[in-house]
Each structure stands twice: as C-alpha cells, then as structure tokens.
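Asks: Show me how the following folds:
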Amino acid sequence: MNPILTPALAERIAAIAGDRRPGAHLGIVAPGGYGKTTLLRRVGAAIREATGVEPVIGLPPFDQVSGEVLLVDDAHQLDDTDLRELRRLATASPVRLVVAARPWPRASSLAELLDLAQDHLLPTALDPAQVRELLPKRLRTDRHVDFVHTQTAGVPAFVARLARTLDTDLDVPAPALAEFRHELSRLDERVLRFLLAADAGVGLNLDLLADLLDTAAGTVSEVVEAARATGLVGTAGSLVPIAQRAIRAQVPVERRVWIRQRLAEARLARGGQVLPLMRPLVNTGIGGDNAAAAFEAAAAEALPTDPALAANLYAAAVTAGRAPVAVGARRAHALALAGDLDGALRLADQVLTTEQAPDRTTAATVAAAALAHRGQLGRSAELYRWAGSSQFAALGSTGVGELVDAAGETGPPTSLSSAISLMAQGLHESVTGQPTTALSTVVRAATTLEPVGRAVLLPDSPAALGALLALHYAELGTAKSLLERAIAAGTGGAPFVVRHRLLLAWTAMAGGDLPRAAEGLAAACRTRGGLEPRDRLFAVAIETGLARRAGDAAALGHAWSQAGEAILRHPVDLFTFLPLGELAMAAAKLRDESRLVAQLTEARTLLKSLGDPPLWAMPLWWSGLHAALIAGRPEVAAEHAEAMASAAAGDEQFAVLAGAARCWLEVSAGAVEPDAVEGAARALQGIGLTWDAARLAGNAATRTTDRAAMVRLLDCARMIQGKPVSARRSVTSERPGDEQLAVNLSDRELQVAELVVSGLTYKDVGDRLFISAKTVEHHVARMRQRLGASSRSELLSQLRSLVGSAGVRE
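Replies: This next block holds a predicted model:
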C-alpha cells in the first residue's frame, strides 16, 4: 500500500466513494507535493469499484464534458469562467465533482466551488513510519529515516525524490535537487523573492518583505500564502531543508546575492541587524556605498563574538569601495582581538601616520595593546597616554619601573571602566601597599570584567595580572581559579588564550603537578601558530623548569638553547620576574650564568626604582637563593635570604618563604635539624609549594649523617608528594664495631643515583649528564663503597630510600 494511503484514510475514501446522495461532491486541498493527484486517482478508482461508474478526468472547457463523476485536478490554476462552469455543473446537473486544489491562490470562484463539497480530504505530511516504507529496504535504518524525514519535513513528493536517489551517505544527492528545477522555474517572481528571503533567514518580517517585494505590507501575506501553497515553505515561513538546498543549487548565485544585499540595505535603513545577511557575502566582491555600509555594520555586530569574521567584513567593506583608512582602526581592532597582531600593527600604523584618518585614538590603543604583548611596555604606555587612556598607560609605566598613580577615566562607570580602574589600583597597591589588598583588588577587577571582557582589547588581563600577584605571593589556589574563569569566559579574546593557559601551566608547575603543567604547556603552544615574545618567554621558562624538576639534563639543555632568543626578544619588566628567576636557576645549573647577568642587573635596577616592593621582589630573591646554592656561592645565597627575612616582617606568607630560605642555607652548610626542616617543608606545602617542600626535605635527608633523621626526612618528602612511605629499616647499624651509617652523598652522586634507580643504563645516564659511562660506573662504585652495600640489589634498595621518587631535588 502507498504510505500516503493509510488504513484510516483508505477506509474513509471507501465510505466517500459509496455515498450516492445527490451533490456528494469532494474537495481535496493541500499544498504542492502532498499527494493530491494520487488521492484524486484513488478516489476515482474507489468510486468505480463502489458504483460501477467510470469517472471522467475533467479538462476545460467543462461545458462539453459529459459523465456522472468528474475528476478535476489543479483547480487553483483554472480561470473564473471555468470555475463558474464547474459550479453550474455541480448545482444544476447530476454530475458528481471531485476537485483537487492548492490552498492558494484562492479565488472567490474557487472558494465558492469548494464550499459545495460535502466532504474534504486534507493530506498531511508523512510521519517517520511512513517515510520508512518509502525507503529502499537497505536504507530503512533509524539514521536514514531521521535524515530523510528532517530534510523533507515529511512532504510526500520530496520524500519520494530523496528515496529514489539516496545512497548510504547521509547527504542529499544532486539528482534529487535537480528535480526541483521545474517547480522553481514556474514560480511567480514575488514568490521566488520570498523564498530567497526565507533562505536568507528573514522569516516573516513583513516590513522587510514589503521593501523587497515592492508592495504594501498588508499584501505581503498573500505572497507568503502563495509560497506556503508550493509546499516548499513551512507554516512559520522557513524553507523545508531540501527545498533550501535546491534553491541554493538551482538559483544563480548573483540572484541570491542581490536579494541579500537588498534585504541588508533595507534592514540597515531601519536600524536592524545585518550580520546574518552579510556574512555569506564576504567573499562575493559586491560593491557600492550601500554594500560597504552594510559590511561595516555587520562587522560591528560580529566583533564581540567573532573578531576574525569582523576583520573579514571590514575587508569586504574596503572591497566594496570604502577607503582603507576609513575602517583601518576598527579593522585593526578586530585583527588584534582575533590574534593577528602583525596585521593589527600594520593597519594601526597606517592610520596613525594619516593625520586626517578617523579613529586615530582607537588605532593608538590597538598598537599599544599589541606592543604590550610583545614586551614593549614603555612604548605601549606612550601610546596609551597619547590616546588618553591613563590607566592602561599606568600599567605599562609601572611595568618598566615608573610608578604612576593614574586617575580614573571620565565617562559612565561601566563594567569595563570599573574593571580597568580596579586593575590599575591593584597594581599600584602591589608596589606601595599590602599584598593582600592588591590581590583582592585585582581579583575584583577580573570578576567585574568577566561578562564583557571577550571583546575588550587589553595590554594585560586582570586575570593574568591577578595570577602573577598570586604566584608571587604563593596563593596558587587563587591563581588557578582566576585563570580557569578567564579561560571559560574568553577574557581578552584570542591574544589571551595562550597567556592564560601558560600561567595556568606555571601554577601547576609551582604546585608540583608536573604532568598537568606539561599538558598545559603543550595545549598553550598548540593554540596558535607562533607565540608572541611575552608568551614565548613564559613557555621556554616552563619547559626549562619542568626539565630541571625532572632531573632531565638533555631536556634542560634543549630548553636552555631555546631560552637565549626568548630572553633577547623580550625586555625585562616587572611582569617577567617569574620566568627570569626560573631561567636564572637553570643558568646556574648549566654553569652559564653570564647569559643572564645583564637581565638580572636590569631587574634589580627596576625593583630599586619602585622601592623594592616585597611582593614583586620575592620571586627573584627566592630564585636567586637557589641559583647561588646551585652555583656554590653561599654568601650570595645568604644575601637573598636576608632580604627575604627583612620583607617577612608582619606578613605570614612571606615569613614561610623566608623561613624556608633560612633552612635551606643551613641544610646546604650541612647543619640539618630535622624538626626545623620538616617544619619549613610542611609550611611550604601549606602554601601550595609542594615541589619545593619535598625538595627541601629530600635534600636535607641526603646531607644528614643521622640515619633516623634521613629516614624521617625521606618519609616527609614522600608524604608531601602524596606517595607511599617506604618500609622502615633499622635506623642504626647492628653490626658489631660499625659506626652509624653515613649517607652524605655529593650532588653529582645524587644525580647519578636518581637516574640509575629509574632503570637507565650507565650509557644512558652518561648521555643525560654529559659524562662517560665509565665515569657513571665510577660514581656507582663509590656510592656502593660508602653505603656499605654487599650487592647491586642492596645498593639499589638503599639508593631508592635515599633519592625517593624522581624530582625530589635539583
């Protein structure tokens, strides 16, 4: 059975066919494609079966038609004369009429004819079960049924077309679209325009449609009804999906472009949004003042959510005839938000060097933001100051050592202006006031900016600045929260995706979560092509820090080879002390301290010009302490520890770092007090510096001559890292005549021990440490002799106890 003829419908047709009452006329009304002709024929056959009367296919002129039953198809195409003749036959003769028609056009004479019908059949769309019956057996899967039903909206003719041509791929074949050519070619011009407007997404905007159709708004509904009667349009005025595909395939592109342009111009004149209309026209090359104006308006609409599209729309405005300098600043802004700082700087410079160009202050702020990302904070501050953005200028000036207390900007207190003001206040407080107050202020700035920050071009984000303050102050939880929220909110657009991810990776590294830090670094470096100088400096420093913490000499050497260019490309500023300190420790470990002498001197000068603010100085003191200890310069390390102790007065967070620094000095001098070491390590752990805490305990364990203290401190290091504590052996030797076991190994022996217990061969260990396999074997022999191990397995067991898990020490 044909799926259109459901059992219920077949039963009703049978009942209608057997009705022998005079004037038992029947009307079949539905849009095109709903099977009216099929039903007309089925009714005729049913009448023949029920009465024995052979129905006649009625064609004009009807005054010459004879027969008891007259079947009339497409009655909506008949003229008034023919319709009046049919009505005469229906009322003045025994002829029984079965009339099929579309619901529009509905001439009064057709309406009068259909009013005579005692029954009506109103075909409806097919449901999924009926669609399944029309598909070939091999395609009667849920996926194919859903696809066909969605594409055709269940219109029977469209289902049949797709069923005939569909393959296993879920796509509409070209032959199915080609079958629409005849229907589209016969459409009234106004109906076709409406369909093209529906394809453009205008919907039932009667004012726009009136402009497009060159008619009064009150008559647009007639065109809409005519379009619905084709079956190509649903009740809400949207195209059936397969019909939309057919229109795009069959109607020439220039015609569709013209319709969109007309609609955009009309909507723009009414102050409406034009982005949905102009987006598909970006690469069409259309021109004219109206098109250029529409492209500009669409670009402004796209900027908050899709700056790359906005930049392309501004380019299309130029192609349409707008002078490049007229939209240069706004296009530069869009490019910068999209992450194309090179293009943004080129356009901004063109505008700035053209005195009569509009939006020169906008161009200046774009250039200033781009330069900040490239580490040129001084030049950035000059441009912001010229553009009248004193608070952003203050950020750049403070970054290079010139403290400026910027006044608030004039204008309404918006979320953006409030966030910028809080950000500037927080930075000023970080230099002159209390760290907690500074951090709290910048955190509020980040929160305030979140709802509106996606389309704001910034020299630095409050989330990034807040994370830096939090990292300097060892508030890792705050840094993590700020950065995760900024990433989720898209604060600052594309230029800050990498920065926020890198700082999040740094936070993980500082907390000892090295795998997560490595994942974060990889993700950040995959986000865009080349990294900007500021991001590159942080990325190299993270790579260096991970290699140093893992004890991977080869990886450290590779990272250090990349660091040279990063250091040269980015000048020293207040916001790069973290990577500078990490690189200083790597330089000391690789005996290449001369590479960073100039940068460290510049950093100290910068700090001095700001009055040595502890919050900003602490990371340099901390890294300087460890670099000096690595280099074997205890007197320099003591100077850093003393500076930290002076800054710690009245601040508990700084006191933890100062206490740990003092403890480290004592351990390095061989004075290991287990209680003090464990207390300092636990305090470091308490502020989130897990890796440093475990390293302090581990280092102390290797330098004590007290077996009980060694085991206790190794257990402390393992527990800080969240790893199981090893089974304890006797803390003193039970062999007669032996003194307590001494375990004071050298730094090189500890490095060899860590790599040996990890399973590397002597050759592999030598490759990692840049020494020969023979030298490695010599170190192992010495350790075996000093530890009194009677076998290799016993030696490995003791070395595991000594070095604990990988990454405990330098």
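Asks: Please make it C-alpha for all contacts and neighbour counts, starting now.
Replies: Noted.
Asks: For A671, which non-adjacent residue is closest in space?
Replies: T704 (7.8 Å; Cα to Cα, 6 or more residues apart in numbering).
Asks: distance of that neighbour from A266?
Replies: T704 sits 84 Å away from A266, going by Cα to Cα, to the nearest Å.
Asks: try A709
Replies: From A709 to A266 the distance is 84 Å (Cα to Cα).
Asks: With A648 instead?
Replies: 68 Å.
Asks: Then K774?
Replies: 84 Å.
Asks: higher neighbour count, those two?
Replies: A266 (21 against 12; other Cα atoms under 10 Å).
Asks: Secondary structure class of A100, three-state.
Replies: strand (DSSP: H, G, I helix; E, B strand; the rest coil).
Asks: Mind jotting down where the helices sit in the stretch 301-450 of the chain?
Replies: Using DSSP state H, counting those that start in this stretch, the helices of the stretch 301-450 of the chain run over 307-319, 324-338, 341-352, 360-373, 377-387, 390-399, 415-432, 435-449.
Asks: Show me the contact partners of the helix or strand following the last one.
Replies: Going back to what we said before, that points to helix 435-449. Using DSSP states H and E, the helix or strand that follows helix 435-449 towards the C-terminus is helix 462-472. Applying Cα atoms under 8 Å, 6 or more residues apart in numbering, the contact partners of helix 462-472 are 419-420, 423, 430, 435, 439, 442-443, 445-446, 476, 478-480, 482-483, 486, 499-500, 503, 507, 575, 578, 615-616, 618-619.
Asks: Second input sequence below; structure requested for side-by-side comparison:
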Amino acid sequence: MANAVTITAQAGLAEVYREVASATGSTVVLVRGTAQSGKTALLEGVRGRLRADGVALSSDDGQSVTSVADGAAVVVDDAHALTPDRLSALTTLIEHGNAVVVLASEPRPHNRALRALVSTVSARGRIFDLRPLSSAEIITAGRELGIAVSAQLAQTIHDITGGTNNGVLAALDAARADIANADARTVTAAVGRWVASILKSHAPELLSTLALTAVGCGLDPADVAAVAEVDDDRARDLIDRVRACGLVTEPDLLLPIAAEPLRTVSGERKYLAVQQRLFDVQFDAGGLRLHTAMGLAETGLRDARLGAFLRAGAHRSELFSAARMYAAAALAGADRDSMAVRHSVAAVVSGDLTTATSLAEGVLTATDVSTSDLSTAVAVLAGISAYRGVLTRSAELYRWLGPERSGAVSGVAAAVMVAVGDSTAAAAFMAAGAAGPPTDAVAGAAQLGAAMVASISTPGVASAGALGRAATTLTGTDAASFVPGSAASVAVLACLHIGDLTRAQDIVTRAVAADRPGSLTWCHHQLLTAWTAMLAGDDQGAHAIVDTIDADGLGPRNALFANAIRVGLARRAGDHGGLSAAWGSAVRMLHDVSPDLFMLLPLGELWLGGIRLGESGTIAHVIDEAAQVLRNLGEPALWSNTFHWYGVQAAILAAEPTDMLPHAEALKAAAATGDSYAAALAGAGGAWLRVLQDRPDAVEVQQFANTLGRIGLSWDGARLASEAALRVSDTAQATALLQVARGLRQDTRKPVTAGEAAPRAVGAALTDREVEVADLLVLGLTYREMGARLFISAKTVEHHVARIRRRLSAGSRSEMLSLLRAMGYGKTDEVLAR
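Replies: Sure, this is the predicted structure:
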C-alpha cells in the first residue's frame, strides 16, 4: 500500500520529483487535489525537470499509453476528465508497464474507472494530496514573490480563499501590483474577479448545484437530482464536481466571497428559482432544517411558508440563536410586528443592541399593543440604557410605563428606581405586584426588587444575601437581560460593598460559568472578577482579565469599569504613567454615564486617581451627583459605607484632614445603628485622622489596620500601618507597624509555590539584582554610587528602584525605605559579605 503524503502545491514540486527521480523501473505518482489547488503548475514543473534530465515524454494526454517505451515517462493532467477507456488503459500500463507515470486528478469518488486507477496507484506507487495553504505559508509564498505580507493580511487572504492555491496567488499578484496600497480591500477585489472567471467556465447544471452550497443544505443526491432535473448518476457526478471545484469548503459550504459572483453569473432570476425548487423539495418532504431555511431567506427567497417555518423555529430556540431566525423570518415575509417583542429580547441577548432598540421603540409607538408586550419592550430599552451607563434613562422609561402596566418587570423597575435614588417610585412599583405566571423570571425579578428596596434600610449582610438569592433565581431567564449589568452583578457589587470578597467571588464565578463567552453579561462579570481580584491583592490576575477583554466591544458602563480597574491597579502599584493613561481613558467615559448605586465603586477609584494626578476638579461634579443619590435614599449603609470610605481616602490623599470629617461622621452614624462594616471603617478613619494630625496611636493603628485586612481592604490597612510607622517616635512601635503592613501585603498575594524561595520582600519576591539595589539604597548610597558598585548605569539603578517601589506598593520614597529597613535590607555586614 502506498504512503499517502499531504503537501501544498507551493512546496510540492521538489518532493514529488524526488519521488520520481529516486525510483528505479516503474514509478507511479498521483497528485490529487481540487480544481485551483495548483496541480497543473506542479505537473508542468515535473515535465520541465524530466525533459532537463533527458527523460522521454511518451504522452502528455493519456491517449497513447499502451505503447510506452521502457524508461519513458507518461505525465497526465486532469485524469478525472479522461474517458473510462483511457483510464482503463492507464491502469493497465501501471500494472504491467515499466514506465514513469505521473498523474494529476481531482477527487471523484463516484467515478468507477477513476476509483480503480487510484486503487492501483495506491498499491504500486505514491499519492500526494494537495492541501490548502495556511496563513503562515501564505506569508512565505508572498516572500518568495518579493512581497512582505503582514500576518493580518495573510489571515484575510486565507479567510476569503480558504487557502486555495490559485486564489492565494490571485490575491498575492494583486498585492504585488500595488504593494504600496495592498490591503484587505485590494486582495478581496482580486479574489472576487478570480472567482467570477472560474464560474463563467461552469455549465448551468454545475452552477445550479453550486447554488445549493450557498445556503448550507448539504449535497444530497436526491435534492440535487430534483433541483438540477437530472438522474441520480448525473446528480452524484455533479456533487463530485462541485466538491472539487475549489470554491467549496469541506462541509459543503460555498466560500462567502463566491456568493455574489455566483448570483451574477447564474442570473438573479435563475438563482432564486434554484433556491425556490430546493425549498419546495425539502419543505414538501418534511426535511427542511432551520439553518437551511435561514440561508434561503438570507439569499433573498420570499415565501410565506418559509417565514412561518422560521418564526416557529425561533419561538422554540434559545434566545441567543433565535435573533438570526427572527430576522430571517422577517426577510422571508413573516409579519414583523407579530414577533417584534420576542425578536427584540433575542437581539439583546445576542448583543445586537441596534436592532433591539429599533424593534422595542417600534412597539412603544404602535397601537393596539398588549400591556405584557409593552412592559417587555420598555424593559428591553431600559436594559440597553443601563448597559450604556445611563440608568437615569432606564428610570424615565419605567416612569412612563407606570406601576400599573409594569406587570412581570415591576421588580426590575423597582431595582432601577432604588439605584437612581428614587425610593418613592421603587415602593410604588413593588406595591403594584408582579403579574404573570410564577416563573423563575417573574419570581426572580420580584425578589430582586424587594431586595433592592430592603437594602435602603436593612443591614448590608442581609441585603447581600437576598440579592444573591435573586441572582440565583434569575440566572438563565429572559428577565436577566433587562437587569442593569445582571442580577448576579448586583449581588456581587453588594458583597464588595460589605467587604465579603469570598461570597463575591463565588457568585461571579457561577455567573461566568453560566455565561456565553463574549456576551454582554460575560464582559461585565469578567470585570467584576477582576475587581474582586484587585481588592484581594491579586494585581496580576486583575491585569490579566482586563487586558484580555476587547475594549472595542465594551459599552460605556463596562468601559468605565475597565478603566477604573486600571486606575486602581496603577495607583496601588505607584505606576504614574499607567495611572495617567487609564485616567485619561476613563474621563472620556464620564460624559456618557450617569451616577447610580451600581457605579459607586468605579467612581470611587476614579476619585482617588484624580486626586493623585491633581485632576480632582474634573470628577468633582460626578462625585457630587453620586453623593446626592445616596442622600436621596437616606444614606443607606450598604451602599454609602464604601463611598464614604473613598471620601476618607480622598481627604488623606489630598492632605485635607477637614475634608474627612463629613465622611467620618456618616460612617459613625451608620456604625451607631449596629453596622459592623461601618464601625470598622469609622474606626479606621479616626485612626487615619490622628495619624495625619501627627498624634498616631500605634495600638489603635495596628488594630484597625488588621480590621481593614479582614474586610477586604488589606491594601488600605497596610498603607495606614506604614504611614503611621513613619510618624511614631518609638523605634519598636515603628518596626511593629511596618511588620503589620508587611503582613497585610503578603496576605493579599498568592502563596509561594513549592520549590520557590520565600520572598524576603513584601509582595512579589525581588529579583537578585533588586535585592542588591535594595540593600545599597537603605545604606544611603546615591544612584551613581550604586551603579559604580554594581557595574550598571545610574539610570538602570533608577529603574530598579521604581520597580521595587511598585512591588512594595509604597506610596512614597520614605515609605519604601521604611518597609525595606523593616524587612531586613541594608544590614552592613551582609552587604559587605557579598
């Protein structure tokens, strides 16, 4: 049995000819590939080399193969086009002759004579199957033609040609002809012309069969026979020819770039007539599949039966895939108004907000619309507004709808009203009650509304628990698409606002697992995962998540979250450049969003980032609006505690102790009601105030620094301890406080894995070079002196110091030095010993 080898035409000549030249006596080689795969060019190369080596070519067309002299060569292209008699003669020659036989053929599995020839070659020679070119091979081919093809352009060429050899060459030739302007448009136009030239050479029967591949119906002999009006044998031959034409991928799908040229060459009327016959055949036989029906509608077939079939299929399908079916049903002629509401919901789930908005707004302005459809359309528009960061617009929509018409979405409406600070409207929507069957969607929406209303007055832990239960009920329901972010995101935010990072991570992990990757909720849940990681001190994990999310696909709310995370990470790392860049991107988003309860965390990070950059005035009005939302709700502890803690931190960063007082007072008032989270923050705020007033209490600072660590604010606690260490006069107390800071920073990092040396420094371990720099830095050497000692430049020393400061999350140079001293760096004996 022959060895079957897979090659490309671009690299195949040397390998094929090596097989021909190395054999003695009878040699048989078959080069097999689709049309346009480069077989003819490869055989021309073989002929040229045989002639150059003095080998006689007995026949080039396969007609005289019965009388080939020993040692001569027979080279036959397009063996699939030979008559059965000629194929039989070639088979006899291979079995009994003593010649070199090189053949090229398309795969034609239904051609009996060709199948017998291939079987003989397989037993006596070698078969080379030509495969498409990969993107990397397209780059190489371009280089051989003198063209520098970028990875992006190579991928474009691969996508539009399927890697077919001659299509790739057409694209590269176009690029070479206008190398200065070679881009996706240039090569796409060239490949389109190449496709059209191929199609013009095909017979009408083949074009009709090829048209079936444009709708993804597969190539069934019975369908082909009925559509092309041929017998079964001819139908199987047409299927072979279509699959081998070089324009169809393995699952019998037409290359997208060939769709329009095929319509043009076939003629619009005939093209649609073929599709109509296909639909009639499959619909009447009960074998029509949904994806074929969508393809038929999207190619322009209009038939009431097709529209009804697609609408029914969309009703049965999951929402993510139903959106395309509804659109196809409308194209086929189904009544758009009758499915507008359901289509708008499906469009939201699939991420097509433009279509969803258009459909839902149409429902709002239509006459004779049921209350249920009206409330759903409002919920769709309100959910889109929430995604875009304008929850005030969502509230306006629900106010227009009114409690009496809110029905199943009354709970979602109530949640939105609480989030924008309108507790009166929220109570009215909850009083209206949730109408409709007791489905998970209705029940979960009611739970969400009740939990949000309760969060105004009940302790944070209880409210977070209720919101978590609502999120569990709503997961996987249609109503989940209308909640700002998602019900899970609301629950996660509540957990973050009370410092329960463990529960937040648990909820968001389950939410991500239930998401469809790339969906709107998936992006938001990923960002909340990153936020939780940042608070837990896993800066690397948070960076990894944010950096993998496509920024272009984020709406304003998610974009603001993403940039706020970058601001927070840069601030904690002391990365001024990164902070400035992230702040600049975030500020552009501020004009597109409205403050609400669900935006308090990102606004808090931007507040601190703005102060660090001296840009506090840019965000001041937004912070005032957020504060007003909280005042309108009576300063609910669950949502306001974290906001006021950001206020405390803002006053510290701005070195304005008096600005801390209103926030500290608000935290004290919440603590007086028994809120333990507020009590912790209030105590820590008081300790900070005394540190700023240069009268730190080391015992108090240590207590509240550790408390902050326990409630998910380890970075803040470490900063409190390290700042106090700089201001206490007693060396022992300073050392103890620095040890607290070090412990809190270490607690927020991942543990050292087996085989790693335990880090001597807080946070990530310093490199060997950074250890040397740290020791000399603590001893007081200048950058120039350290550089001379370590045989590096002063500038390089400066870079090492900057990295050390970021690793320690030190807010200042003096803090960095204090931390390094407390961790044992700069001991003279050890440094001199090295």
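Asks: Quickly note the distance from the corresponding residue of the second structure for the residue nearest to A671 of the first structure to E656 of the second structure.
Replies: Alignment note (TM-score structural alignment): T704 of the first structure maps to V728 of the second structure. Using Cα to Cα, one gets 20 Å for the distance from V728 of the second structure to E656 of the second structure.
Asks: ok so, going back, would you quantify the distance from the residue nearest to A671 of the first structure to V677 of the first structure?
Replies: 11 Å.
Asks: between these two, who's got more neighbours?
Replies: The residue with more neighbours, out of T704 of the first structure and V677, is V677; 27 against 22, by other Cα under 10 Å.
Asks: Mind telling me what that one corresponds to in the second structure?
Replies: Checking TM-score structural alignment: V677 of the first structure goes with V701.
Asks: Within the helices and strands, which one has that match?
Replies: Counting by DSSP H and E, V701 of the second structure is part of helix 698-710.
Asks: Pull the number of nearby residues for T658 of the second structure.
Replies: 12.
Asks: can you tell me which residues contact the closest residue to it other than its chain neighbours?
Replies: Excluding the flanking residues, the one nearest T658 of the second structure by Cα to Cα, 6+ apart is A651, at 7.6 Å. Each residue near A651 of the second structure by Cα under 8 Å, 6+ apart is listed here: P657, T658, D659, M660.
Asks: Now list the buried members of those.
Replies: P657, D659, M660 (16 or more other Cα atoms under 10 Å).
Asks: Out of the residues you listed, list just those in strands.
Replies: Within those, no residue falls in strands by DSSP state E.
Asks: before we move on, back to that, now render the helices of the stretch 301-450 of the first structure as JSON lines, adding mean neighbour count and distance to A249 of the first structure.
Replies: Listed next are these as JSON lines, based on neighbours: other Cα atoms under 10 Å; distance: least, Cα to Cα, whole Å:
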{"stretch": "helix 307-319", "mean neighbour count": "25", "distance to A249 of the first structure": "24"}
{"stretch": "helix 324-338", "mean neighbour count": "26", "distance to A249 of the first structure": "33"}
{"stretch": "helix 341-352", "mean neighbour count": "21", "distance to A249 of the first structure": "36"}
{"stretch": "helix 360-373", "mean neighbour count": "26", "distance to A249 of the first structure": "42"}
{"stretch": "helix 377-387", "mean neighbour count": "22", "distance to A249 of the first structure": "50"}
{"stretch": "helix 390-399", "mean neighbour count": "25", "distance to A249 of the first structure": "52"}
{"stretch": "helix 415-432", "mean neighbour count": "22", "distance to A249 of the first structure": "46"}
{"stretch": "helix 435-449", "mean neighbour count": "23", "distance to A249 of the first structure": "45"}
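Asks: possible to save these as CSV with distance to T168 of the first structure?
Replies: Below are the helices of the stretch 301-450 of the first structure laid out as CSV (distance: least, Cα to Cα, whole Å):
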stretch, distance to T168 of the first structure
helix 307-319, 35
helix 324-338, 40
helix 341-352, 45
helix 360-373, 51
helix 377-387, 59
helix 390-399, 59
helix 415-432, 53
helix 435-449, 50
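Asks: V540 of the first structure: which of those is closest?
Replies: Nearest to V540 of the first structure among the helices of the stretch 301-450 of the first structure is helix 360-373; the distance by Cα to Cα comes to 15.9 Å.
Asks: Any idea how many residues pack against the nearest residue to S372 of the second structure once chain neighbours are set aside?
Replies: Leaving aside its chain neighbours, S372 of the second structure sits nearest to G407 (6.8 Å; criterion: Cα to Cα, 6+ apart). Neighbours of G407 of the second structure under the rule other Cα under 10 Å: 22.
Asks: Could you tell me how far the residue nearest to A344 of the first structure when sequence neighbours are not counted is located from V452 of the first structure?
Replies: Once flanking residues are discounted, A344 of the first structure sits nearest to A332: 4.2 Å by Cα to Cα, 6+ apart. To V452 of the first structure, A332 of the first structure is 20 Å away according to Cα to Cα.
Asks: for the stretch 51-200 of the first structure, what spans make up the helices?
Replies: 80-92, 108-115, 128-134, 142-152, 156-165, 174-178, 181-185, 189-199.
Asks: Looks like A678 of the second structure contacts E665 (just checking).
Replies: No - judged on Cα atoms under 8 Å, A678 of the second structure makes no contact with E665 at a distance of 10.6 Å.
Asks: more neighbours, these two?
Replies: Neighbours per residue (other Cα under 10 Å) separate A678 of the second structure from E665, with A678 holding more: 28 against 15.
Asks: what sits against that one?
Replies: By Cα under 8 Å, 6+ apart, A678 of the second structure lies in contact with A637, N641, L667, K668, A670, A671.
Asks: OK, contacts around the last one?
Replies: With contacts taken as Cα under 8 Å, 6+ apart, A671 of the second structure has the following neighbours: Y677, A678, A679, A682.
Asks: what is the orientation angle of the one helix or strand the last one maps to with helix 487-497?
Replies: Right, the one you point to is A682 of the second structure. According to DSSP H and E, A682 of the second structure maps onto helix 676-692. Relative orientation of helix 676-692 of the second structure versus helix 487-497 (axes from the mean of the first three to the mean of the last three Cα atoms, to 10 degrees): 40 degrees.
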